[in-house]
Each structure stands twice: as C-alpha cells, then as structure tokens.
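# let's see this in three dimensions:
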Amino acid sequence: MRWAVLALLVIAEGAVAQERRPSHCIAIANETPGIQYLHKAAWQDPVSEFSVRISYVAHASFLLQTHGGLNAVTDFTGFIGGAALIPDVVTMNHAHSTHWTAHPDPAIPHVLEGWGEFGQGIDHHLDLGEMLIRNVSTDIRSAYGGVEERGNSIFVFEVEGLCIGHLGHLHHVPSDEQFAALGRLDVVMAAVDGGTTMPLPEMISVLRRLKSSVIIPMHWFSDYSLERFLSGIRNDFPVERDGVSEIEVSLRTLPDRPTVVVLEPRYLIELE
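Model prediction:
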C-alpha cells in the first residue's frame, strides 16, 4: 500500500511539472515558416505562451524568462539591478571579472561556472523540465599571455522549441566539432567589441556560419564600437534598433532570415 501511495505522488508531481517542447538544436536546420514579428514586453509582464523573453541587463548579462516562470541570467556578475529577483539559474565565464562573481547569492538554486580546472573545462547538462541548459567549451587567452583550453563556455538554452545561444567571451572561431555540438541556434548573443574578445571580421564570419534568426549584439562599450559592428554586418543581415531592452521570441515569430536585433542594456528595477 505504501509503495502504491508513493507511485501516485510521483505521478501527480510529474503531471504538474512544466514540460519542455523539443528543440531542433541538433537537427538539420529547416527554414522556419510563418515569420511575423518579435514582441516587445517589459521584464515584469507575464511571458506569452510558447515564448521566451530576453532582456539585456548589462555588458554580457541577459535575463531569460519562460511562460512557466523560470528565470535564467547569463554571465552573472552578482548585480542585475535594484529588482528583488533571485534567478533560478545563472551562468558565468571567467575571462574577465565583468562576466562572473566569486560570491553568487547562496539562494540561487543553480550556479553554472563555464570553466573547470585549468585546461580541463567543464560539461553542463541541466534539465529544469521547461528548460535544458548545456554548454560547449572553447579556449580563451589566459591571464599570463598563453591559452587556457576550454576556459570559456558557450551556453545553450533549449526552451519552447527554441535554441538560444550565448557565445560568452569567445576568443576564436569555433572548430567544426564545436559548431556541430552547438547545433542550430535560433537566437545568439554575440560579443561585438572587436578587441578583447575577437576581431570583428572573425565574429561576423561566425555569425554568417551560424545563420541564427535573431542576432543580439552584446559586449559593446560605446555606440561607436556598436556601429563598427553594425556597419560590418549590414551587407549580410538587416538591422533592427527600436530602443527597447527586451523582446519576446517564439518559433512562430522568428524572422524569415537572419536579423540583427539591437537591445539597449538596462538594469532590472521594480516598476509599480
């Protein structure tokens, strides 16, 4: 009788858990039909069904929110603004101090470091039901002028059938094996400073190969450095800059061709 009751409890818990829509990250890319538009919405608003909200917080930090209420922050530095938000999961990279913190809030359930022992890297495969988070390791320049193999992580968030990739502090063009491990990214956040990460022509070549439907520039230090990137990529992809810091994206609303969507960084504050 006791085991029967436990079985019923397990079934009941599974019934209310959020299920993740399968993504096509590792499938052969097909053109997405039905392009309409990207939705703009504030970070405190409810997230539409089958959608993900992406808010640009600062530098390389983004807040990803799901319809089921999950909150994930990329390249977490310990500060996302004045909002009393405890993310469910944060990811970090350690090429520079502006991409991680040694003292994340202990209330955060999942803290994913994008590195391991020097040169060893790390592998993540965190299944939160509604969202799967995994990583692909790449190399970075070490603090001593050498190379730290597998010192950076490209984090991939599979949610609502979408594949959302954050390139982190990428220092080189990924290998064929790394591109294959990433799979088809529908949305990608890419560092476009042109210096501390990688030269702009190389980053643009990476984005050409990825062919992501939505390309979000990050890690730009001024409008001048952002414009350098936009000038270099406009011949390949259209550019949208509407002055917003958040978008909602879903499979139904992806652009029908790769599009650069510029978001303005804005720390999170509580709006009354």
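
# going forward, measure contacts and count neighbours with C-alpha atoms only.
Fine.

# buried residues in the top strand by length along the chain?
For the chain, the longest strand by residue count, based on DSSP state E, is strand 147-159. By neighbour count on 16 or more other CA atoms under 10 Å, the buried set for strand 147-159 is 148-159.

# chain center to it, what's the gap?
Computed by CA atoms, centre = their mean, to the nearest Å, the chain-centroid distance of strand 147-159 equals 11 Å.

# one more, so I can put them side by side:
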Amino acid sequence: MLLRLITALSLLVPIAPKAQAQVQTRQPSHCIALADATPGITYLTLASLPQVAPDTAHLHYIAHASFLIRSHGGLNMVTDFTGFTGTLPMIPDVVTMNKAHGSHFTAAPDPAIPHVLPGWGEFGLGIDHNLDLGEVLVRNVSTDIRSDFSGVEVEGNSIFIFEMAGLCIGHLGHLHHEPDAAQYAAIGRLDVVMAPVDGGYTLDQPSMIRVLKRLKSSIVIPMHWFSDFGLDEFLTGMADDFTVINVEGPSLDVSLDRLPSRPTIMVLRPQYLRSDD
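All right, here's what the predicted structure looks like:
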C-alpha cells in the first residue's frame, strides 16, 4: 500500500525545471529492424555523469540489475532501482523497479523522483506504463514470476523498454519464463538488451540463450551474474552466434549508426556512480 501511494503521488509531481528544459523531440525508433552499420562503440569509465552526444544513449552498469540510461538532453533513468546508485548526488528523472527480490526495488523511493514506475500492479493484474518525456519514451511488457504464495504470479514483473535516439533499449528484468508470441510482438525488435544470465534465480541459461537469439539484438549486455564462472558459461553458450567484447569498464555510448554489424555481447563491469575525486 505504501509503495502504491508513493507511486501515485509521484505521478502528480511535475518534471523538475532541469528536466523540463532538457526534454527534446524524440528521434523515432524503429523497433523492427537493425541498422546495417559498422562497429564503432565508444567505451567510457566514469567518475561523474558525462555529456552525451546527439543521437546517442549512454549506458552505465551500476550493480546487479541496475543501469543508468542517460540521454543527450540529460534525462537520467535508472533500472531496477534500489534507492542507492553510489556516492554521486543524483535524483533520477525516471526509475523502474521489479519485485521478484528486494534487490530490484525500494519501498521508499525519494519523493523528489518525478517518475517512479513499478513493474507490477495489483496481484495478478500487471501494470501498463507508456511514459512519453519527449526525448524518451518508456514502456513496459508484463511477464509472470515465480511466487511463494501461488507458484506463479501472473504479470508480476516487467520488461522495460526505452525508445530514444532512434534506438530501442530493453531491460529484461527478473525474467522467469520465455515470452510468448504476444509478448515478443509487444517487445518488438530491441537494438540493445540487458539480460539476466545467472541461470537460476531468473531464467535458466539454455532458455535465456534461446530468448536472446530470437530477439536478435545488436548488443547484449549481461547482468545479474554472480561469478565469472557463471558469466563465462553464458558466453560460451552464445559464442557461436555472437561476438564477445570485454569492455573492462562499466559503461558505453551507443548510437543507431554505430551498431555492430554482427550481434555482439558487451561485457560491462558494474561500478556505482561516484563523485569526482
């Protein structure tokens, strides 16, 4: 009840003046077919929030299943928000959350956050989000999760999709099953996808590999992994169809005209956001 009240109140809070000034017209995303482009990803290791080039999305792996997604206009979105992103003072413009475990949400998001998007609604009913901020559109596709109470909670979590800079960027959340045909259609064609690859707490690895090969994204970013051994097992299973690049850092910049011509796994190393030294 408390989280629903906070969420409802957050929807009544206007976008902060900074965010209002930065909202721009969104470059339409295709979500259908990938660009025929050459590799050219820019890799970054951050000490603070960067300036983002036009027609570009900045991705920073914070921890576990939490990413910062930052736009050219300075909109900051954090996935699977737990209430802590690091020592860098920041109030995100948008946070998304999933509830399979407490490491994917907070019951007390800062009320200064303009848009708090839980990936669940009333038990078994799911929730629908279609948040248009001009420069960025945030939407979700509900999925089922395992539940301690009934075995399965229908539409208990969400895949969140960020359409920005002409890109479709998907976060699979705490995925517990392969999407059905209707869910695949609602997701569309993702250029970039963050995928949980632990192989147990979420979807088993053979099933996750099938999902990712069907999505055919240009860039896959593994998340929700707990050891290099488990990560390497996933990478081995994907190596026949995907190039693997170890970025050796937490972040990268992506643009539509610089997507890899061959599907590529970009391995990021999580790092909390931190203030300049």
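
# how big's the offset between the longest strand of the first structure and the second structure?
Its aligned residues in the second structure lie a mean 0.3 Å from strand 147-159 of the first structure after superposition (mean CA distance after the TM-score superposition for the first structure).

# just want the most central residue of the first structure.
residue 166 (3.8 Å; CA atoms, centre = their mean).

# which position in the first structure pairs with residue 248 of the second structure?
Using TM-score structural alignment, the partner of residue 248 of the second structure in the first structure is residue 243.

# and stretch 32-48 of the second structure, how far apart are its ends?
34 Å (CA to CA, to the nearest Å).

# and the contacts of that stretch?
Residues outside stretch 32-48 of the second structure that contact it (CA atoms under 8 Å, 6 or more residues apart in numbering) are 88, 188-191, 217-218, 247, 249-261, 273-277.

# just the buried ones out of these, please.
For the contacts of stretch 32-48 of the second structure, a burial check counting by 16+ other CA under 10 Å picks out 188-191, 217-218, 247, 249-260, 273.

# find the nearest non-adjacent residue to the aligned partner of the residue nearest to the centre of the first structure in the second structure, please.
Under the alignment (TM-score structural alignment), residue 166 of the first structure maps onto residue 171 of the second structure. Leaving aside its chain neighbours, residue 171 of the second structure sits nearest to residue 194 (4.8 Å; criterion: CA to CA, 6 or more residues apart in numbering).

# do the same with residue 112 of the first structure
The shortest distance from residue 112 of the first structure to any non-neighbouring residue, by CA to CA, 6+ apart, is to residue 91 (4.7 Å).

# ok, then the element right after the helix or strand harbouring that neighbour?
Using DSSP states H and E, residue 91 of the first structure sits within strand 89-92. Note on strand 89-92 of the first structure: by DSSP H and E, the next helix or strand toward the C-terminus is strand 110-113.

# show me what the following helix or strand past that next one is packed against.
Downstream of strand 110-113 of the first structure, the first helix or strand assigned by DSSP H and E is strand 125-127. Secondary-structure packing of strand 125-127 of the first structure (3 or more CA pairs under 8 Å, 6 or more residues apart in numbering; DSSP states H and E): strand 131-141.

# which residues of the second structure does the strand it packs on align to?
Using TM-score structural alignment, strand 131-141 of the first structure pairs with 136-146 in the second structure.

# what does the matching stretch rub up against?
Counting by CA under 8 Å, 6+ apart, 26, 71, 100, 119-120, 126-132, 152-165, 174-177, 179, 183, 186-187 sit against stretch 136-146 of the second structure.

# what's the mean deviation for that stretch versus the first structure?
Compared with the first structure after fitting, stretch 136-146 of the second structure deviates on average by 0.3 Å (mean CA distance after the TM-score superposition for the first structure).
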